[in-house]
Each structure stands twice: as C-alpha cells, then as structure tokens.
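Chemist: sequence and predicted structure are below.
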Amino acid sequence: MSKRVIYWICQVLGWGLYTLFLIGMMALFGGEGYITSSSLILQGIIYVSLILFSHLFKLHIQRSNWLELRLSKLIPRAFVGTLVTAIVTQVFIHLIIYLIFPLSGISGFSWSGFIGYVFNIYIVLILWASIYFIIKFMEKNRKSELEKLALKSALQEAELMILKNQVNPHFLFNALNNIRSLILIEPEKARKMVTHISDLLRYSIQFNASEKVALKEEIEIVKDYLQLESIQFQERLSYTFNISSETLKVQIPPMAIQLLVENAIKHGLSTQKNGGQILVSTSLIENYLLIEVKNSGQLRSSQKREGIGLKNLVERMKILFGTFAEFKLENSSNQMVSATLKIPTS
C-alpha cells in the first residue's frame, strides 16, 4: 500500500472520528433534540472542510519545504499556519451555511461564536499538524539512517576489496623472492615452487571476489604453501595439522590462515638457525571458530611481528565480523608463539 493511499485513509478516518466525536458530544450535552437533519448536514460540511483545508495546509508545508527547517523556525510557522488554516476553514463553513446553502435551525452569525469555532478548529489542527510533523520527521530520520547504513556498507565493501588486493601482492612478493634464490642453484626445486605458486595464485584469483571461503579450501592452499616453503627450508621446517572435521565447512576470510602461517615463518622460523615447527589447529567452541597457528620461537617486544599482511587481516575481520571477531598474538610457552583467530559462526 502506497504512502499516498495510507495518507488519505488516515485523513478520512481521522476526521471522521472527530466528526463522530462532535455528534456524540451534541447528543450527550444537548439531548436527542439537537440531533437534527440540519445539524448532521452541518457536521458533514465541517467534516469535508477539515479534510480539504488540512490537505491544502499539507501541500503548503511541502511546497514551502518546512520539513527542511530547523525547529526554531518550523514551530512559529506551524502555529501561524494552523491559525490561518483554522480561520479560512471557518470562513468557508460560514459562507456555505449562511450564504450558499442556508441551513434551518442554525443560530445566526456572531463574532463571538465565530472566534470560538476558530479556536476549537485551531486546537484540533495543532494536534493534526503535530502528528503529521512527527510522522514526517520519523520517516526522514529512518531514511537518513538507511542512507548511512548503505553508505557504510559501500565503504566497508570498498575497504574490503582494497585490503584483499593488498594481501595478494604481499604474498606474491615473498614467493617470488624464494624462487629467485633457488632458480640458479636448484632449478628443479624452483620449478616445483612455480607449480605451487601457480596453485596459490589460482586460488587467490578464484576467491578474490569472495568475502569468505570454506575452511577446507583454505587448509588445502595452506598445505601447498607449506610444501613450497619446506623446499627452501628443507629439514629446518616441520608442520602438523590438527583440523577438527566439524570446522571444515565454516566460512572464513580467504588467505586468513595462510597469512598466519606466512607470518609465523617470516618472523619466527626464518630468524632461527635450526628452523622449527608449525602447528595449525582448528576447533569449534560454542558459537565461535578458533584457529590457532603455533610456531617455534619467542615473541619479543623489539620484534615487529605485524606486517602489512596481519594488519590487513585484522581490518578485514573488523569489516566482516565487527567486534565479535578477535585476534591474539602471544607467547604460549617458553618455546612457542601462538597466533589465534576467534571468528563467530552465527
């Protein structure tokens, strides 16, 4: 149902109830003798007049853009406007019942009676105008909130695309550096690295337009990444996966686990002469998915552990999950560092 139809239904029913109220007051205080054909016709004229002139007042409000005014300017205009509308309405009614269509049984014209009728209509029109302005301001505020939400959503989507596009070049840069270091001395291993990189880039391109991917697909690409890194690290890198089967279908941001593993190798294992190990585990606790990547080493305050990749991951988590997602990087023991993602599943 359109707003225009609703408006006219409210006009007809609202002023109809007011007219019935007047008739009821006549019967209550004046007795049945006051309910005559002339009095009912008069109430019908008042009813039509109120619908007509309140609508004209509404058109004036719209054409004059009163709804765009501040309250300090709107309120005086509203009071004056309702007073003018009440006077014009009563002039119209009096012209009909005394000149155009005289009604029998109606007392003669008097200025005191006219002023009293104007005052009564003025009070009713103030109520009508108050309801109208309240509804319009509620609609305006709701529209403003929807526009803000739409703008915020568009901004977040744009930010997400920018952050995702920053992640892939960052990883590619590191991978190409690995190839460069091996391409002359161990070309066979370099060729294997190129194969793994092609799988990783295919995954990156395929899911670049997606906000989330299944954890199972992310784990497969992490395995490719670790195989690629193990070629360079040889015996200095070992890794273990402890993935709960119930987490495999949970949706996560693409490249999230890969970034944690990449960070663990770059800032943890690569700084240690004997390398170390990486443990990737997932579990479901209540309504949250816990992803934990542990690596050998210790987190020191002097180390710059959060590069552009991790910072972008944290931003992506905020955009996708708000304050419900958590990221923590800490020493979990004397030999291990733990990076933990806590992602809501519902």
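Modeler: That came through, no problem.

Chemist: only C-alpha atoms for contact and neighbour calcs from this point on.
Modeler: OK.

Chemist: which stretches in this structure count as strands?
Modeler: With DSSP state E as the criterion, the chain has strands at 213-214, 237-243, 251-252, 276-285, 288-296, 326-331, 336-344.

Chemist: could those go into a markdown table alongside mean neighbour count and distance to M25?
Modeler: Shown next, in a markdown table, are these (neighbours: other Cα atoms under 10 Å; distance: least, Cα to Cα, whole Å):
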| stretch | mean neighbour count | distance to M25 |
| --- | --- | --- |
| strand 213-214 | 16 | 70 |
| strand 237-243 | 15 | 78 |
| strand 251-252 | 20 | 67 |
| strand 276-285 | 19 | 67 |
| strand 288-296 | 22 | 64 |
| strand 326-331 | 15 | 66 |
| strand 336-344 | 21 | 62 |
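
Chemist: distance to N168 for those - can I get that in JSON lines?
Modeler: Formatted as JSON lines, the strands of the chain follow (distance: least, Cα to Cα, whole Å):
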{"stretch": "strand 213-214", "distance to N168": "15"}
{"stretch": "strand 237-243", "distance to N168": "23"}
{"stretch": "strand 251-252", "distance to N168": "16"}
{"stretch": "strand 276-285", "distance to N168": "21"}
{"stretch": "strand 288-296", "distance to N168": "20"}
{"stretch": "strand 326-331", "distance to N168": "20"}
{"stretch": "strand 336-344", "distance to N168": "20"}
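
Chemist: put this beside the first:
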Amino acid sequence: MRFFIKILLICILIGLAFGLYTYYTINHRPEQVYINTLSSVCIGGLLCILIYNRHYFINNLQNPVGKIIIILGLLIIVALVGTELTLLLRSALWSQQPFKWFNGGNIYILNTIIVFVIGIPMYVSEEWRSQLNSRILQQQYRLLQLEQQQTVFELELLRAKINPHFLYNVHNSIAGLITTNPQKAEQLVILLSKFFRFTLNKNSSTFHTVADEVEIISTYLHMQQIRYENRMQFNIRVAPTTNNLLIPSFILQPLVENAVKHGIESSSDKGSIDVTIQLTGEHIIITIHDTGPAFPEEPSSGMGLQMVMNKIKLLYPTGYSIELINQPSKHVRLSLPGRN
C-alpha cells in the first residue's frame, strides 16, 4: 500500500509541475493544471502497474526479443487507455461536450512517446534489479548449501583421504620390512606419520594452495613407491606460477589414489604415475597420467572420484571441467579457475 501511495504522489507532483509549466507558458486556463495532473495520474498509474506486474505477461518467455516486443505493445496500450481515461474524466468534470472514443487527435502520439521515454528505462532498470536480486539469492542459496554440507564433506574427505585398505597394506609392508630392510621400514613410518599430519592435523579449510596439495600427493606416492619397489615410478611437475594459487582442499589425493589403484595395483608389470600442474590463461590445468588399462566407455564413479566431482560442482558453478581421456595416453585432466 505504501508503495502505491508513493507512486500516486509522484504522478501527482509530475502532473502538477507540467500543468503549471503549461499554465504559465502556453495556456492560462486553470483547468489545464488539473487536466495535466489527471493525465499524469491515469497514465503514470497504469504504467507503474504494468512495469511492476510485468511477470504476468512475460514470465514464461525465454526470448529477450519477444519480451521487448510484448512490453512495447503493452506500453502502447497503456498510453491509449490512459489517454482515453483522461479524456473521459475531463469530459465528465470540465467539458460541456459529450465524450467520444478516440477523439483526442495528436495527443495519442504525444502520450505514447512520453510513455516510451519513461516506460522503457523503467522496464530495463527493473529487469536489471530483478536479475541482480536473483543472482544474490542464488549466491546465498549456494553458501547455505556449503554450510549444510560441511559436515558431510568432512566425513567424505576423511574416508577419501585415508583409505582403510591403503593403511592396512602400508602397515603390512612396514611389518614385513622391519626384519628384511629396517631402513626402508623406518622411512615408511616417517612418511606415514607425515601423511597423517597432513590429513588429520591440517586445518579443514575449503581451499589449499597448490604447493600444499602437491606435498600431500608427493608423500602419498613416496609411500606407495616403497610398497611397490621397482614396479612403480612417479614424477610430479609443477609450474612455479601455480604454487600459491588456491584449489579445493584434498582434491588431488583421491585422483592420484585412483591412478595407483588402476595403473599400478591392478597390474603385475611396471608402471608410472605422472602429475603435471600448469597455468593456462586464467585456469589451473592438472593432468594425472598412469600406465594402467584404458578408461571404460562408461567409467564407474568410485567414492573418491565422486567426492571430487561433487565438491568441484559446488565450489565452481561454472568454468571448470574434469575429463577422463585415453588418447594419446591415459590421463585425467582437471581444469579449475585460478584464484589467489
């Protein structure tokens, strides 16, 4: 109600201003002030009703051109109806002549031009405001999703970061090396301790630097290399420009773990893991190669890979990609927007 009262007062003020200007410069009849005020209220009121209720007419349209055509048509209707209403009231209140439909002459053209000049900027402004509010609501909803899923993510991260099967194998390897190669057993214990420090004591922030993530996977791969001895080689190449950039926390380790599982563990032959991180334009490109069997046409989404995909989708609504590629060599390619 306050909004409509405000609009009514604005229309009255505009009509009074134009009427007084006409009275002092062109037509010195007092009723001219009233007529202009009445015209402003009639046409301005209809215009505001149209603009602020436009969703009833264009809500289901996706084509911007179609929306503009409908709005222009409705603005013409507003100008014609508002003019006829003004002429009707003027005839009833001041004129001695009977009212006749569409008997206003050039006033229809003038009022249509005025409605276009005022209505089109109003429409554009309100559409922009509506889209801005919609984006703000989407951002708020996305933040709410992040908060609601924080606990779930922490549980998923713990399961993905510390695979019980992996820990069981490492402990068995340590037990076997204690008598045959105590030096390697000690090295494996130190690496396992370092890995625990990263995965359990590292703060659970949403983003880590590339350097931190690389140190996590480097520790993990060193442990696996000791386990598999001569069967496994790995290489990590990181562009220096990416070290301080931020990526989602604990997002590389599940991908590397999948590469070890399918590229080394599933084969009795020698294999290698190659990780490359570089900056291309404004995107961080991460590739993880392994020498295992090619990805199937419809790869199954394991828990680790699914967790990575879900987190990326939530943190990056657009501008990301994750691909499983077999040619010219088997690798996972992850592209993320670079951020400091």
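Modeler: Sure thing, it's come through. No experiment lies behind these values; they were computed from the predicted model shown.

Chemist: what's the TM-score for these two chains?
Modeler: Once superposed, chain against chain, the TM-score is 0.65 (TM-score structural alignment, normalised by the length of structure 2); 307 aligned residues with a Cα RMSD of 4.9 Å.

Chemist: of all the strands of structure 1, which one is nearest K266 of structure 1?
Modeler: Nearest to K266 of structure 1, of all those, is strand 288-296, at 10.6 Å by Cα to Cα.

Chemist: about what we covered before: for Q156 of structure 1, find the nearest of the strands of structure 1.
Modeler: Comparing those by Cα to Cα, strand 251-252 comes nearest, at 17.0 Å.

Chemist: that older thread, so which of the strands of structure 1 is nearest N141 of structure 1?
Modeler: Closest among the strands of structure 1, using Cα to Cα: strand 336-344, at 31.2 Å.

Chemist: rewinding a little: which of the strands of structure 1 sits closest to G24 of structure 1?
Modeler: Per Cα to Cα, nearest to G24 of structure 1 of the strands of structure 1: strand 336-344, 60.7 Å.

Chemist: what's the closest of the strands of structure 1 to E188 of structure 1?
Modeler: Across those, closest to E188 of structure 1 is strand 237-243 (Cα to Cα), at 19.4 Å.

Chemist: thinking again about what came up before, closest to I123 of structure 1 out of the strands of structure 1?
Modeler: Taking the strands of structure 1 one by one with Cα to Cα, strand 336-344 is closest: 55.1 Å.

Chemist: now do the closest one: which elements does it pack against?
Modeler: strand 288-296, strand 326-331 (3 or more Cα pairs under 8 Å, 6 or more residues apart in numbering; DSSP states H and E).

Chemist: quick one, it and strand 288-296 angle?
Modeler: 170 degrees (axes from the mean of the first three to the mean of the last three Cα atoms, to 10 degrees).

Chemist: what angle do strand 276-285 and strand 336-344 of structure 1 make with each other?
Modeler: Using the same axes, to 10 degrees: strand 336-344 of structure 1 against strand 276-285 is 30 degrees.

Chemist: so what touches strand 336-344 of structure 1?
Modeler: 252, 260, 287-299, 321, 324-332 (Cα atoms under 8 Å, 6 or more residues apart in numbering).

Chemist: measure N36 of structure 2 to N111 of structure 2 for me?
Modeler: Counting by Cα to Cα, to the nearest Å, the separation of N36 of structure 2 from N111 of structure 2 is 11 Å.
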